[in-house]
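Q: Here's my sequence, what's the structure:
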Amino acid sequence: MNKSIWLRELRRRTNSWFIVTMLGAIIIVMPVAYVILSFFQPTSENWQHIKEFLLADYIKGSLLLVGSVGFLSTVIGLTLAWIVAAYEFPLRKQFKWLLILPLAIPPYIAAYTYSTMTSYTGIIQSYFRNHLDYQFTPGTIEIMSMRGAIFVLTLFLYPYVYMITLHYFEKQSSTYIESAKTLGLNGFQLFFRLVLPIARPAIIAGAMLIIFEVLSDYGVASFFGVRTISTAIFQTWFGMYDIDAAMRLAAWLLIIILGVFMLERFLRKRRKYDTNVTQSRPLARKKLRGLSAWATTLVCLATFFAAFLIPFIQLIHWTLKTYEKVWRADFFSLMANSLFAAFIGALIISFFAILAARTINLYPSMSSNLLARVMTSGYAVPGAVVAIGVLALFITLDEKLAFLYPKLLGVESGTLVLSLSIAMLITGYVIRFMAQGFNAVESGYTKIPPSYREASFLLGRGLTYTFWKVEFPLLRGSILIGFALAFLEIMKELPLTLLLRPFNFDTLATRTYQYAIDERIYEAAPSSLLLICLSILSVILILRFEEK
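A: The predicted structure is shown next:
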């Protein structure tokens, strides 16, 4: 009986929407599965050398960077969020969104900007030498080291914690805080004994996003010469031309990510976080006066200057110096490549996001929840890992289809076709940024009453007609936001693009990084500024999405 019920339920759910959604989920999972399976493959001589002499340093560097940036970013983001949420001070409303803008500057751009500004010939040391007759001791403020990587990543990733915890503070019931104040708690006691425990879910969520970004980073670590597993994957791939060893390094990176997930689950073990929504009201802010008010404003202002305004103004200055040299025909080619790849990638992401969100909305169950997690899992996997898995998958496809290429394409047997095409890069983008499109569309579906769809079904309309005539008009805004977020993330993406791009296919992100590596810092400014302006648009869309 149970078997017949299960088969009937399977037949009910099996339609074109469900089948295509499952195909999308399989495409997302396969590259990661390839990386995991590399543990069971025979090892190469290069891998034995890496394992014996280098792997420990790579893991140590990754963990040190993750631990330092995760801790410092959380402290800064949480402190700023509590200040903005709990106190009234001059310019508070402006700082509420200004403190999010550091997210608009990709860390690898901030890395070369600050390293140039603090170098011997940079603006800071030159000003002290020429105007104040002061000479810095070598190594005092230069940041081309691990401390520089920690400084840059901390300064430009803290908004993840800031945004999530600020939203949490503003939406939570103020009853707990008012009750604590009647019991005599205030100041630091109130913050550490009440605010921190009730905000733990938001803090952990923001810290996890920062950890994923740090583990995914290649540009900052590579530019500052920091040994991490991400940089090791690039060196193994481009230096040793050993994809098997690179896949094993990617597998080790996945192990670290799994460890982070397990740690997060352990921290939440047997803890429940709940708020009485019926008593929820905005947090009553305490008005600061005199010195404390202006000191708080100064702290927010200093953070905004260091994390956004100073590097932004410096890039404008460099752009004005070099735009005539850079603004050539090949620059427009870079823009065209970037726009083309981002448009196609975002379009495919939107397509699968609509399919997945609708399937989950039509058939809510545990399996649907699992499908949602699978579809959005790519964002938690570093770009280098996704790239390694996609490359291995496409090389395997080339091997399997090699016998068809001479007949269909007129090329020699054994020629790589798929693994040298832009299709491989687009596939990597879709896997990596599916979460942006899916989350936006899923959020849109939560605002559509089920009765609308049920009324269409009662009138004898099918799934496809109901989608186009009933759901799509209501989802249009969410779909466009998801498309825009995916588009802008693809425009900024560096490690995945560096690894999967076809020959002679450069984007704004890769050219910016190449200029920086070649120490042509001023010439990197125009493309950097363009990427930052696009990122500001991304931040605005995120804020609008959160408001809705």
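
Q: contacts and neighbour counts: CA atoms only from here.
A: Fine.

Q: Surely P382 touches S216?
A: Yes - using Cα atoms under 8 Å, P382 is in contact with S216, at 4.1 Å.

Q: Another for comparison:
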Amino acid sequence: MAEIEYSEHGTRNRGVFGTRVVAIVAYLVAAACLLPMMAVVLAAVTGGTETISHLLDTVLLGYALTTLILVVLVALGTLSIGVGAAWLVTMTRFPGVRFLEIALVLPLAFPAYVLAYAYTFILDHPGIVQTTLREVTGWGPRDYWFPEIRSTGGAAVMLILVLYPYVYLLARAAFLQQSSTAFLAARALGKSPWLAFWHVSLPMARPAIAGGVLLAIMETIADFGTVAYFGVQTFATGIYTSWFSIGDRAAAAQLAMCLLGFALMLAVIERTRRGKAKYYQAGKSHAPLPAQQIKGWFAVAGFTLCAIPVLLGFLLPVFILVQMGLESEQNLLSRRYIGFIQNSLTLAGTAAVVTVFAAICIGFYQRLRPGKGSATAGYVARLGYAVPGGVIAVGLLVPFASFDNALDAWMRETFDISTGLLVTGSIWLLIAAYMVRFLAAALSAYEGGQSTVHVNMDAAARSLGQTPLGTLRRVHLPILTPSLLTALLIVFVDVMKELPATLIMRPFNFDTLAVQAYRLASDERLEGAAVPSLVILAVGLLPVILICRQVGRR
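A: Down below sits the predicted model:
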């Protein structure tokens, strides 16, 4: 048993010191999350009007229109598939429904750009589908029309197939939590099951559904790999092109500010709607919604409608990628690929530990000192989930590149020594970008577990002489181990899949699996891109399996 410190004065001093340490770290983390957004705004404002005028005359309206079209298509697609599938598996019973209610989550493991590689391989002009069509019909290349996969519509389909599980999970949870009282009352008043769903169950689940759709939209505007590979010009591709191809930092910052403003507007809308929308169950008893057994053609139709997203979003792409990988000449066990894997694991593991540590500091400080200061720090820390990786990359590179250049100039002039790129040339700035981007996910997982720790436990630990840090170490962390492991796993997988920030900020000659897949696909070596894509997919399946286990238990 640990020795207990009974000195009240000593315990108080150590408690004050520990609280100050937690507060300082929490505010530093919040400042780090705010820095890239402030830097983007400052660089955009000081970039002059010439750049933004040129953008307005050339590409800005096109970027905005394409991004808006993509957002609308993805919102409608994820809403239709997610809500429809959630309602079918919740309210009906047919052969295979238990399998489908879990399998519908599986496409979440796919990065959208990996799905794009798979479908381009079979649907593009030299792919097996069009080749077979020409062989069977005898048509030439100009004798028929075929949907173009490399288009805005094709990018929207890829994003819909991997993002609808956000809406499905939240909508299904909302339907499961609803009591049957209101639904059965509508049925007793003569409403058909469809009308009762439309007028009663759907409005009650609307806050959860809106949250899922907004999450899908935020992922859409943050996507770079899919739209870049398909040649779709959005704000995300414009930022990368302006920074690397044109070398215009002001243009990149101003495009990043436009995208940042749109993302933050969506975040504010989501929080406002979630905060104002409240629905209460009628009555004290909670009876789940009645599920109806369907048979015959209705059962076949229900199974087909739920199976199509699973087939197109997971089973078929996995089969295609495996075939592509077997036909490639990429050796996963070669020294080069071992280096890619080591780099990916290093970045993902380090970022996961740093991000979860930051989440613990923010979450525990909010518990220690509830008030405006801690609430503001928590809110700022959550802003990163709404900011695309490319925006964060630009926001960090602009100030730290200026710092590196100024330091190098001063060292050359004073000591005749070149320091090079101390910050922007290291992986630590990239780790900071990952922390800003994924801190909200880790913080949500940590706070979900922290809510189960009763405040009386804190009082009991303090009465036994424990300082705040001692209470965290000896009481909170052992109880929160499952939540912390979940947070670590979520951040780890998200970093493995992250492409735009890694592509922009990675040190020279420090490539990851995601970068290798993107590079091979850009060179039209799709078979080779399948190998690193399969590794990313295998890692991405880990959190999805955890989600499926929770769905299965429920």
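
Q: tm score of chain vs chain?
A: Once superposed, the chains reach a TM-score of 0.92 (TM-score structural alignment, normalised by the length of structure 1), with 538 aligned residues with a Cα RMSD of 2.6 Å.

Q: Disregarding flanking residues, what is the spatial nearest neighbour of the residue positioned nearest the centre of structure 1?
A: The centroid of structure 1 falls nearest to E213 when counting by Cα atoms, centre = their mean (5.8 Å). Using Cα to Cα, 6 or more residues apart in numbering and skipping the chain neighbours, the partner closest in space to E213 of structure 1 is P382 (7.7 Å).

Q: What's the one you found aligned with over in structure 2?
A: Using TM-score structural alignment, the partner of P382 of structure 1 in structure 2 is P388.

Q: got a list of what that match touches?
A: Counting by Cα atoms under 8 Å, 6 or more residues apart in numbering, P388 of structure 2 makes contact with M218, E219, I221, A222, D223, L259, L260, A263, R437.

Q: and the fifth one, what does it touch?
A: This means D223 of structure 2. Counting by Cα under 8 Å, 6+ apart, D223 of structure 2 has contacts A236, P388, P500.

Q: now swap in L541 of structure 2 and tell me
A: L541 of structure 2 neighbours (Cα under 8 Å, 6+ apart): L106, A109.

Q: can you do 6 Å?
A: Counting by Cα atoms under 6 Å, 6 or more residues apart in numbering, L541 of structure 2 touches A109.

Q: Aligned against structure 1, show me the partner of it.
A: Match for L541 of structure 2 (TM-score structural alignment): I536.

Q: what does M435 of structure 2 give?
A: Checking TM-score structural alignment: M435 of structure 2 goes with V430.

Q: which helices and strands does the host helix or strand of that match pack with?
A: For V430 of structure 1, the enclosing helix or strand under DSSP states H and E is helix 422-445. Other helices and strands packing on helix 422-445 of structure 1, by 3 or more Cα pairs under 6 Å, 6 or more residues apart in numbering; DSSP states H and E, are helix 329-362, helix 472-492.

Q: repeat that for 7 Å
A: helix 329-362, helix 383-401, helix 472-492, helix 495-500 (3 or more Cα pairs under 7 Å, 6 or more residues apart in numbering; DSSP states H and E).

Q: average gap between the last one and structure 2?
A: Right, helix 495-500 of structure 1. Aligned to structure 2 and superposed, helix 495-500 of structure 1 gives a mean residue distance of 0.7 Å (mean Cα distance after the TM-score superposition for structure 1).

Q: Also the third one?
A: Using mean Cα distance after the TM-score superposition for structure 1, helix 472-492 of structure 1 ends up 0.9 Å from its aligned counterpart in structure 2, as a mean over the superposed pairs.

Q: Likewise for stretch 338-352 of structure 1?
A: Looks like 0.7 Å for stretch 338-352 of structure 1 (mean Cα distance after the TM-score superposition for structure 1).

Q: and what of stretch 59-70 of structure 1?
A: Mean deviation for stretch 59-70 of structure 1: 0.8 Å (mean Cα distance after the TM-score superposition for structure 1).
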